[in-house]
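J.: this is a predicted model, with the sequence first.
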Amino acid sequence: MKTVDISFITINYNSSDFTIKLIESIQKHTTISYEIIVVDNASEIKDYQSLHSFVSTQENIQLIQNRINSGFASGNMLGVNYASGNYYFFINNDTQLLNDAAKLLKEHLDLHQNIALATAQVNDENGNYSSSHKIFPSLIKEFFGNTVARKINKFPSNKITLEKPTAVEVISGSCMFFRASVFCEIGGFDTNFFLYCEEEDISKRIWLHNNEVHFLPTAKIIHHSGGSTDKSLAILKEYYISYKHLIFKHFGLIKGNLLMFLVTFKLLRRSFKNKNGVKLFIFALRGFPKKESLRYKQTIKN
């Protein structure tokens, strides 16, 4: 298999217009060797055909048609099976590169062998600075808030604009640039997550592997947040299912139960502030049952 510098890996789900724009931005800005791997997660046939028609005229692009929507983690892991790059650049299809972000991220990791995961500066649709990093859930964060938690763990606030490369605890799932060797060593994404919280989990595992996670402000992308995902009640439930898996995976039974109690109490306080509030609170009282995950509502395409 021929090795390239960067394997861009992205997922398409009924949003081929976004995917095509992402590909065009990669082609416009990237000056080092690369390949693009697009996993179509069982889109409607018209959307898939539109993407296939575009890709068939391009070089260095592999389009993989998944017959079932296997979610974010599994979809990306399917893409990894076809990747030959020294670095894996997992990037949401509703983003576009604003500069040669892949080269800048590669150069940063080439200079610092202890860094295994990095992200770019993420801007919103209006070009404004958007949060590219956050902190991992904790009891201190839930009891005392982000400010106190950051003072203890020493990671920077996501509300300030960072001007230089900085170590951060968790990066945005929309833009994740990995040293491929370390990604493979730790087993890649946890496919128990269908949607949400994958970035918290894998950022934590990178730190536990004695590597670092960095934010690089010179690399820039734009993110059209939620371009392929509607915030329905089912999607909100999916977030809490993923969050529960994250908490119990990393905290164990006692701390995990306490954290989930605090989440349930928070949902109670919010229950009458929006149309889905009461339903979410009832869902919490039922223990955020995994059997209601969207994972179990997918059908296999012919």
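T.: Great, that's in hand.

J.: CA only for contacts and neighbour counts going forward, please
T.: Noted.

J.: tell me which element Lys103 is part of?
T.: Assigned by DSSP states H and E, Lys103 belongs to helix 101-111.

J.: the residue nearest the centre of the chain and Ser131, how far apart?
T.: In the chain, the centroid-proximal residue (Cα atoms, centre = their mean) is Gly173; its distance is 2.1 Å. From Gly173 across to Ser131, the span is 11 Å (Cα to Cα, to the nearest Å).

J.: please apply the same query to Glu169.
T.: 13 Å.

J.: more neighbours, those two?
T.: Glu169 (23 against 17; other Cα atoms under 10 Å).

J.: which residues touch the more buried one?
T.: His133, Lys134, Ile135, Phe136, Phe155, Ser203, Lys204, Val213 (Cα atoms under 8 Å, 6 or more residues apart in numbering).

J.: try 7 Å this time
T.: The contact partners of Glu169, taken as Cα atoms under 7 Å, 6 or more residues apart in numbering, are Lys134, Ile135, Phe136, Phe155, Ser203, Val213.

J.: now do Val182
T.: Ala116.

J.: so where does it fall, helix or strand?
T.: helix 180-185.

J.: can you show me the strands along the stretch 51-200 of the chain?
T.: Counting by DSSP state E, counting those that start in this stretch, the stretch 51-200 of the chain has strands at residues 61-66, 85-91, 95-97, 115-123, 129-130, 133-134, 166-167, 170-171, 175-179.

J.: between the last one and strand 85-91, how big is the angle?
T.: Between the axes of strand 175-179 and strand 85-91, defined by axes from the mean of the first three to the mean of the last three Cα atoms, to 10 degrees, the angle is 160 degrees.

J.: now do strand 175-179: everything it contacts.
T.: So strand 175-179 is contacted by Asn86, Tyr87, Tyr88, Phe89, Phe90, Ile91, Asn92, Ala116, Leu117, Ala118, Thr119, Ala120 (Cα under 7 Å, 6+ apart).

J.: neighbour count and distance to Ala102 for those - can I get that in CSV?
T.: As requested, these are exported to CSV (neighbours: other Cα atoms under 10 Å; distance: Cα to Cα, whole Å):
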residue, neighbour count, distance to Ala102
Asn86, 17, 12
Tyr87, 26, 9
Tyr88, 25, 10
Phe89, 26, 8
Phe90, 22, 11
Ile91, 24, 11
Asn92, 25, 14
Ala116, 25, 14
Leu117, 28, 12
Ala118, 28, 10
Thr119, 32, 10
Ala120, 28, 9
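
J.: just the helices in the stretch 151-300 of the chain please.
T.: Counting by DSSP state H, counting those that start in this stretch, the stretch 151-300 of the chain has these helices, from start to end: 180-185, 198-208, 233-270, 277-285.

J.: dropping in the other structure now:
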Amino acid sequence: MGLSVIVVNYNGELYLESFFESLFGALSDFKSPYEILVYDNNSTDASTTMLDMYYATHDNIRLFKNADNIGFARSNNFLVKKAKFKNLLLINNDTRIIDIRSIINKLNDVKELDKEIISCQILNEDLTVQQNIFSFPNISRLLIQLFLLKNLFKKIVKQRSKSKVLSNCYFSGCFIILSKTLFEKVGGFDEDYFFYHEEADLFLKMEKHNIQKIIFDDSKIVHYGGGGGPISEFAFRNYFISLYILYAKHYFKSNRYVLQLLFLISFYYRYLLIFMGIPFNPSPLATIYKGQLQTINSRSFLKKIHKTTLKEILKR
């Protein structure tokens, strides 16, 4: 029995107050003991002070800090190893729980989840629905993403319907409940991923163990997705480097040079669009987080983030 809540923080000052307030409220209905494990990745904002305050005033919070940012995957793996209880809630710090009573009731009825992976309905800040069910990667989806073709193939890349949730898909990593046994059985998150796509990799590994994926539509959280602003250089670079790692690991094991060639051609195609002044949204998150719909117009910024990202990919 019991629940270990796993939270990774990096500069989460804007979200922590509503995050903890909603989390404590949701867990008030939980009938077993719980703990909240927080890992701070060398934050540079006031979130470090806020975490110290929560740690000092709540006995069930366990706080860990590092002098370096070791990434999302490694931080989660570290916390899971420290977890006392058999069931895990992996939740982002930029979320706010609205109502997860149906999930709490499910957890109250079981000692340990077996092969169930549980998530909920995820909303944007304005309470519109945010995508939480994603098809597993394949070559066609990679090409659509790299060459900015999503608007031409909306029927292919549209959100999966709930009726298909049990096959060929994964959930957003911002809210996942599963057993510690299953998480450790598949080796946890692959630590080659610094940020982004680690949940897709995790689900691909768990898929081999006959898991049951469950969405509780009557349980809801808000996911701010980093605040909804234009994508940063950090996010852009790590998104595409992790995308490369994901496909290199699962689809191009013996011919990574082909994958690198695809990235090279697609990024030079983007250079051409930038040179010709043809606007495009560089954020791969724009179709997920409603707040990321605006385009970054600075040509110099677009050139920079594509150049530095491609350089790192071609070195791998």
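T.: Yep, that arrived. No experiment lies behind these values; they were computed from the predicted model shown.

J.: about what we covered before: single out the most deeply packed of the helices of the stretch 151-300 of structure 1.
T.: Highest mean neighbour count among those (mean count of other Cα atoms under 10 Å): helix 198-208, with a mean of 20.

J.: from the chain's centroid, how far away is that one?
T.: Computed by Cα atoms, centre = their mean, to the nearest Å, the separation of helix 198-208 of structure 1 from the middle of its chain amounts to 11 Å.

J.: got it, and stretch 300-311 of structure 2?
T.: 23 Å.

J.: longest strand of structure 1?
T.: Ranked by residue count and defined by DSSP state E, the top strand of structure 1 is strand 212-223.

J.: so what touches that one?
T.: Applying Cα under 7 Å, 6+ apart, the external contacts of strand 212-223 of structure 1 come out as 94-101, 104-105, 114-125, 162-169, 203, 206.

J.: equivalent analysis for stretch 236-245 of structure 2, please.
T.: Counting by Cα under 7 Å, 6+ apart, Tyr193, Phe194, Phe195, Tyr196, His197, Ser283, Ile305, Thr309, Ile313 sit against stretch 236-245 of structure 2.

J.: try it again at 10 Å.
T.: Residues from elsewhere that reach stretch 236-245 of structure 2 (Cα atoms under 10 Å, 6 or more residues apart in numbering): 137, 142, 146, 192-198, 200-201, 231, 233, 235, 246, 248-249, 251-252, 256, 259-260, 263, 282-285, 305-310, 312-314, 316.

J.: now the strands of the stretch 51-200 of structure 1 as a markdown table including distance to Arg269 of structure 1?
T.: A markdown table is the format used below for those (distance: least, Cα to Cα, whole Å):
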| stretch | distance to Arg269 of structure 1 |
| --- | --- |
| strand 61-66 | 40 |
| strand 85-91 | 35 |
| strand 95-97 | 34 |
| strand 115-123 | 31 |
| strand 129-130 | 27 |
| strand 133-134 | 23 |
| strand 166-167 | 34 |
| strand 170-171 | 27 |
| strand 175-179 | 33 |
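
J.: of those strands, which is nearest Thr30 of structure 1?
T.: strand 95-97 (8.7 Å; Cα to Cα).

J.: show me what that closest one is in contact with.
T.: For strand 95-97 of structure 1, contacts defined as Cα under 10 Å, 6+ apart pick out 18-30, 91, 120, 122-125, 174-175, 219-225, 227.

J.: just the buried residues out of those residues, in ChimeraX syntax.
T.: Restricted to buried positions by 16 or more other Cα atoms under 10 Å, the ChimeraX selection for those reads:
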select :18,19,20,21,22,23,25,26,29,30,91,120,122,123,174,175,219,220,221,222,223,224,227
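
J.: surely Asp17 of structure 1 touches Asp47?
T.: Yes - counting by Cα atoms under 10 Å, Asp17 of structure 1 touches Asp47, with 8.6 Å between them.

J.: list the buried residues in stretch 45-61 of structure 1.
T.: Buried residues in stretch 45-61 of structure 1, counted by 16+ other Cα under 10 Å: Asp47, Tyr48, Leu51, His52, Val55, Ile61.

J.: doesn't Ile20 make contact with the third one?
T.: Yes - using Cα under 10 Å, Leu51 of structure 1 makes contact with Ile20 at a distance of 7.1 Å.

J.: relative to Lys180 of structure 2, how far out is Phe85 of structure 2?
T.: Phe85 of structure 2 is 8 Å from Lys180 of structure 2, by Cα to Cα.

J.: other residues contacting the helix holding Lys103 of structure 1?
T.: 5-8, 26, 29-34, 86-89, 112, 115-121, 165, 177-179, 214-221.

J.: now do 7 Å
T.: Contacts for helix 101-111 of structure 1 (Cα under 7 Å, 6+ apart): Thr30, Ile32, Ile115, Ala219, Lys220.

J.: hmm, back to that, the helix holding Val182 of structure 1: average distance to aligned residues in structure 2?
T.: Aligned to structure 2 and superposed, helix 180-185 of structure 1 gives a mean residue distance of 0.9 Å (mean Cα distance after the TM-score superposition for structure 1).

J.: counterpart of that helix in structure 2, which residues?
T.: Mapping helix 180-185 of structure 1 onto structure 2 (TM-score structural alignment) gives residues 180-185.

J.: got CSV for the buried residues of stretch 45-61 of structure 1, with distance to Ile241 of structure 1 too?
T.: Compiled in CSV, the buried residues of stretch 45-61 of structure 1 are given as follows (distance: Cα to Cα, whole Å):
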residue, distance to Ile241 of structure 1
Asp47, 29
Tyr48, 29
Leu51, 31
His52, 33
Val55, 35
Ile61, 34
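
J.: closest to Arg269 of structure 1 among the residues you listed?
T.: Nearest to Arg269 of structure 1 among the buried residues of stretch 45-61 of structure 1 is Asp47, at 40.4 Å by Cα to Cα.
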